[in-house]
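build me a structure from this.
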Amino acid sequence: MFPDVSIYDLVFLVIALVAAGCLTGILAGLFGVGGGAVIVPILYELFRILSVPDEMRMPLCVGTSLAVIIPTSLRSYLTHRSKGAVDGEVLRIWGPFVVIGVLLGSVVARYAPPEVFKMVFIAVAGFSAIRLLFGRDSWRLGAEVPKGWAMKAYGVVIGILSSLMGIGGGQLSTLCLTLYGRPIHQALATSSGVGLLVSIPGMLGYIYAGWGRAAAYPAVAALQFPLALGFVSLIGAALFIPTSVLCASYGANLAHRLSRKTLELAFGLFLLAICIRFALSL
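Okay, the predicted model is just below:
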């Protein structure tokens, strides 16, 4: 079925995916992100070995990432909320507009070339890393988060970019909130709730975006059916979800024991590594 894939390759990849699930869960809790920045590169290598065409590979990684993010974001959000760190008012304002952005991004995903997904990754991860590693307290957009349509517009942008990156929106919403003076711990905690607003409609959107697309590629039809729905790989999600959910609370608890500077440095280096990875893949 896949002549270039040995049983040893598959065993190694299964072990790697389970281990990555642990790392994904820890990052979800630690940084208030759904772990998509870890999931997408690993799935990209998996689908490359399985000879998934480049036109389908990146959106399949992104859609699967969004599916995995659902339980990890929920676990992370509940842990942060139990510590009273989540700003519920921000989530209430952003909610419907993040969802609108995600649905728009899912429509783009059906027609966009693979380079679009990678370039979005590079641009957002790079800007966020620079802000965290080299930014100063004077780098502010305002003293308090805006009200009205400005805040709603941020929600739409976060939804669109997150759905194209396969992330839970955590790094974008964290960046936005810290630029308006919110403490990093509160920003990360609130961002964990954004993950749910992005991942659920995002997963459904990628199922729609990829529905029937595998039929055009006989070499991957066996991979897609019945092991995937549209651009969501069921086997990939099944290997990630159990360990990522288990480890999410460990990351969230660790976040509340670290200093603001340590947390920003770790998050910045993490994002910079992702930016370099996808820049090299281009």
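
when you work out contacts or count neighbours from here on, use the C-alpha atoms and nothing else.
Fine.

what is the neighbour count of residue 201?
23 (other Cα atoms under 10 Å).

same check on residue 226?
Number of residues near residue 226 (other Cα under 10 Å) recorded here: 11.

can you show me the strands along the stretch 151-282 of the chain?
228-229, 232-233 (DSSP state E, counting those that start in this stretch).

mind checking how far the last one is from the chain centre?
When you say that, I think you mean strand 232-233. Centroid displacement of strand 232-233 relative to its chain, using Cα atoms, centre = their mean, to the nearest Å, is 15 Å.

one more sequence to fold, the one below, so I can look at both together:
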Amino acid sequence: MLIEISVLLGFGCLSGVTTVLFGFGGGFITVPVVYAFALAEPGQALGAMHVAVATSTAVMVVNAGSATLGQLRSGRLRRDYLWPLIAFIGLGAVLGSFAATAADESVLRWLFVAYLALTIADSVVRKGFVSRREDTRPRPLGGLTTTAGGAGIGAVASFLGVGGSVLTVPLLRRKGLPMADAAALANPLSLPVAVIGTAVYAFAATGTTSGATHLGYVDLVAAGALLCGSLPTIAVIRRMVGRIPDRVHAIAYLGLLAAALIAIVVR
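You can find the predicted model right below:
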């Protein structure tokens, strides 16, 4: 158990880095690692992906909330990109969370893989993500993007337990925002997904989890260890925001997605 906790603490630190620099909230880091540990638990394999997704959303509530407070103080959060998009993301999150609790385990895992692969391919092929001209002026979100797009982001993100940053960051990037600002906005935009998803998973009847170490599908021990690593890291790393060259920041974002894709496929 000591080795497992140490590994989770390490990945918690990594999730803190990705929360601040990429707006992930920890989803792409916590889902693969919690999935691996859940598979190793006796009698847990059938619900391993559900436990991983649920624990990820619980960690994101704290990580994204902490990062949002810091970015609010820094002045990087722009209201015109937050509202009303965040409301429609919350609406979609309700639908996605309930759908995920009823989804087949293998379907949930491979949808996660497909989701990552398509995002990486789209960001590489389409112009505007990796490279951004310095004189680019940010463009406002359209009505259809805010409503239908927001609901879709919330549904997909809560279904897969990834917070939505993989959709909101590319979206805001193509609207002309620097990576630092797009990643900053991804944290508050992930909060409704995390809060709603955690509430649904916490009260779901699992049939495969039990005891004081779980709240519904949420693994409380894994979540606690991850947060012990992530919260101090968030406090340190947020001082680096804005110092990384924009192109390097964008390429690093795609590299982290690729690493998460490999991890979940290998398992």
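
residue 92 of structure 1 is nearest to which of the strands of the stretch 151-282 of structure 1?
Distance to residue 92 of structure 1, taken as Cα to Cα, is lowest for strand 232-233 among these, at 28.1 Å.

what's the closest one aligned against in structure 2?
Aligned by TM-score structural alignment, strand 232-233 of structure 1 corresponds to residues 218-219 of structure 2.

okay, the strands of the stretch 151-282 of structure 1, which one's buried deepest?
Stretch with highest mean neighbour count among those: strand 232-233 (a mean of 28; mean count of other Cα atoms under 10 Å).

map residue 71 of structure 2 across to structure 1 for me.
Residue pairing (TM-score structural alignment): residue 71 of structure 2 is matched to residue 80 of structure 1.

Three-state assignment for its match, please.
Following DSSP: H, G, I helix; E, B strand; the rest coil, the label given to residue 80 of structure 1 is helix.

how far away is the closest residue to it other than its chain neighbours from residue 181 of structure 1?
Sequence neighbours aside, residue 189 is the residue nearest to residue 80 of structure 1 in space, at 5.4 Å (criterion: Cα to Cα, 6 or more residues apart in numbering). When distance is defined by Cα to Cα, to the nearest Å, residue 189 of structure 1 is 15 Å away from residue 181 of structure 1.

so which of the two has more stuff around it?
Using other Cα under 10 Å as the criterion, residue 189 of structure 1 and residue 181 rank with residue 189 on top: 31 against 18.

trace that one over to structure 2, please.
Under TM-score structural alignment, residue 189 of structure 1 pairs with residue 184 in structure 2.

look up how far residue 204 of structure 2 lies from residue 102 of structure 2.
Taking Cα to Cα, one finds residue 102 of structure 2 at 10 Å from residue 204 of structure 2.

between those two, who's got more neighbours?
Remark: of residue 102 of structure 2 and residue 204, residue 204 carries more neighbours, 16 against 11, as counted by other Cα under 10 Å.

the closest residue in space to that one that isn't next to it in sequence: how many residues sit nearby?
Once flanking residues are discounted, residue 204 of structure 2 sits nearest to residue 216: 5.4 Å by Cα to Cα, 6+ apart. Counted by other Cα under 10 Å, the residues lying close to residue 216 of structure 2 total 24.

and the match of strand 232-233 of structure 1, how far from structure 1 on average?
Aligned to structure 1 and superposed, stretch 218-219 of structure 2 gives a mean residue distance of 1.2 Å (mean Cα distance after the TM-score superposition for structure 1).

ok, stretch 223-231 of structure 2 next?
Compared with structure 1 after the fit, stretch 223-231 of structure 2 shows a mean deviation of 1.5 Å (mean Cα distance after the TM-score superposition for structure 1).
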